[in-house]
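Colleague: Predicted model and sequence below, questions to follow.
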Amino acid sequence: MPVPAVHLKTRSGGEEVLIGSGSSAIRLSIASGTLLSEPVRLAYRLAGTDQLVLRALALHRLAMFFRDRRVPAPLFPVSAKARRQADLLRVLDVLAATSSHRAVAETLFGAALVARDWTGGSDYLRSRTHRLIRQARRLAADGHLAHLRSAFR
């Protein structure tokens, strides 16, 4: 199965290539020359030591792509913050349809878990659901974009 790739010309005249799609795309910034005229030889530049671990991970992702001819999904783990933000958006979707906290919990955690633990000996599930609802309402009140920006800093 071919991997999607997009070639972009930047406003400054440079080039970028996105290999794959979504949050697991590999981006190559072309420092000089062009990819459009003939075969190229790639060189990876490391400038400074800030974010060295992230830069090495990017190089590892590229090496795995060349080896396996596919974007290495396991090297693009979903962060806990991203999962949390997705949960908050799902909460807002459920709250738009109903005000039931139990319905929110069933959407997030599954009907079987809610049936077993919603009124059980511990209130962990209700507390977690209420906390997510509070955070989601704050997200809506403050404006989605501002909240998401601060969450990923």
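Modeller: Nice, thanks for sending it over. As the structure is a computational prediction, the values presented were derived from the model and not from experiment.
Colleague: use CA for all of it now, contacts and neighbours both
Modeller: Noted.
Colleague: Okay, strands next: where are they in this structure?
Modeller: Secondary structure of the chain (DSSP state E): strands at 5-9, 15-19, 26-30.
Colleague: just checking, what packs against the second one?
Modeller: Put plainly, it is strand 15-19. strand 5-9, strand 26-30 (3 or more Cα pairs under 8 Å, 6 or more residues apart in numbering; DSSP states H and E).
Colleague: chain center to stretch 70-80: distance?
Modeller: 9 Å (Cα atoms, centre = their mean, to the nearest Å).
Colleague: what comes into contact with it?
Modeller: Residues from elsewhere that reach stretch 70-80 (Cα atoms under 8 Å, 6 or more residues apart in numbering): 3, 19-20, 23-26, 61, 64-65.
Colleague: Counting neighbours, show which residues of that stretch come out buried.
Modeller: Buried residues in stretch 70-80, counting neighbours by 16 or more other Cα atoms under 10 Å, are found at 70-72.
Colleague: Most tightly packed of the helices and strands packed on strand 15-19?
Modeller: Across the helices and strands packed on strand 15-19, averaging neighbours per residue (mean count of other Cα atoms under 10 Å) puts strand 26-30 on top, at a mean of 16.
Colleague: so can I have a markdown table of the helices and strands packed on strand 15-19 showing distance to Ala97?
Modeller: Conversion of these to a markdown table gives the following (distance: least, Cα to Cα, whole Å):
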| stretch | distance to Ala97 |
| --- | --- |
| strand 5-9 | 38 |
| strand 26-30 | 38 |
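Colleague: ok, second structure coming up, stack it against the first:
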Amino acid sequence: MPNARTPGPWTLSAWLRILLISRAGAFCFASSKGTDASVFWCPCQCPHVLPVVAETAAPPRGVDLLDLARHSCRISVLVTRDGHQHLLVEDSGRSLQLAASGVSILEPVRLTSSVLWSPEELKQRLNALKCLNSLCWTGRLQPAFFPTEPRCSRLRRVLRALDGSIAGAPHREIGLALFGRARVEQDWADPGDHLRDSVRRAVRRGRSLMNGGYKRFLL
């Protein structure tokens, strides 16, 4: 994990954090561990990241500018060694990331972006563009741009199984955490092994996601 620091003089508000890293080219970056981690994805790997060019806003300044000081969301800016800026906006569990080249985005800037994307990227990039436009007008990341993942309940179970497996818990103990004591006491010894198989599949799926399978969710 690259080292990061927050230089006090650059902080525009309590919600803005400036992160500097000494190494570029990693697949993703995280500013910290735990539930407060800010994760930055590489735009080459994740089409949800919107590439933009930041240009100096010459006077008179209109409303069509990105001004970080105007937003109440948590904002983190990561600057890589090659000078690229990665802007991450976080709001109530939702996030929007921009990959910006050009002038510093710490000042009000005018953003431009390509209008030609590959068919594989088009849907995600258009959604990010609409979300950015909404953010600039409302100051928030609106839920409409972040539909619920239909597999979220199953994926939560898979991640809990993975956590238990990594911690060294036996499969029966993982089953207790996933399905409850009553279900385990009733079905664990069933000759069909259906409940045991469910735990095994959840652990196997979790390890597959951990070992690179999660990249499919970025598409």
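Modeller: Received the coordinates, thanks. All figures in this text were calculated on a predicted structure; none of them were measured in a lab.
Colleague: Could I get the TM-score for this pair?
Modeller: Aligned and superposed, the two chains score 0.62 in TM-score terms (TM-score structural alignment, normalised by the length of structure 1); 141 aligned residues with a Cα RMSD of 4.0 Å.
Colleague: Report the buried members of the contacts of stretch 70-80 of structure 1.
Modeller: Buried among those by 16+ other Cα under 10 Å: 19-20, 24-26, 61, 65.
Colleague: out of these, who's nearest Arg116 of structure 1?
Modeller: Ser24 (36.2 Å; Cα to Cα).
Colleague: Residue in structure 2 paired with Val104 of structure 1?
Modeller: By TM-score structural alignment, Val104 of structure 1 lines up with Ile174 in structure 2.
Colleague: who's in contact with that match?
Modeller: 161, 164-165, 199.
Colleague: Which one of the residues you listed sits in the busiest neighbourhood?
Modeller: Ala161 (28 neighbours; other Cα atoms under 10 Å).
Colleague: Might one say that that residue is in contact with Ala202?
Modeller: Yes: the criterion here is Cα atoms under 8 Å, and Ala161 of structure 2 meets it with Ala202 at 6.0 Å.
Colleague: Next, show the common contact partners of the two.
Modeller: Between them, Ala161 of structure 2 and Ala202 share no contacting residue, judged by Cα under 8 Å, 6+ apart.
Colleague: Mind putting the buried ones among the contacts of stretch 70-80 of structure 1 into a markdown table with distance to Val78 of structure 1?
Modeller: What follows is these, written out as a markdown table (distance: Cα to Cα, whole Å):
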| residue | distance to Val78 of structure 1 |
| --- | --- |
| Ile19 | 18 |
| Gly20 | 16 |
| Ser24 | 9 |
| Ala25 | 13 |
| Ile26 | 15 |
| Arg61 | 15 |
| Phe65 | 19 |
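Colleague: nearest to Asp142 of structure 1, of these?
Modeller: Ser24 (28.9 Å).
Colleague: Next one: Ala103 of structure 1 from Ala140 of structure 1, what distance?
Modeller: 19 Å (Cα to Cα, to the nearest Å).
Colleague: Pick out whichever of these two has more residues nearby.
Modeller: Ala103 (19 against 15).
Colleague: so who does that one touch?
Modeller: Contacts of Ala103 of structure 1 by Cα under 8 Å, 6+ apart are Val94.
Colleague: Tell me the residue in structure 1 aligned with Ser104 of structure 2.
Modeller: Under the alignment (TM-score structural alignment), Ser104 of structure 2 pairs with Thr34 of structure 1.
Colleague: Count the residues that sit near Gln186 of structure 2.
Modeller: 10.
Colleague: Distance check, it against Gly175 of structure 2.
Modeller: From Gln186 of structure 2 to Gly175 of structure 2 the distance is 12 Å (Cα to Cα).
Colleague: cool, and Val53 of structure 2?
Modeller: 50 Å.
Colleague: if you count what's nearby, which of these two comes out ahead?
Modeller: Gly175 (23 against 17).
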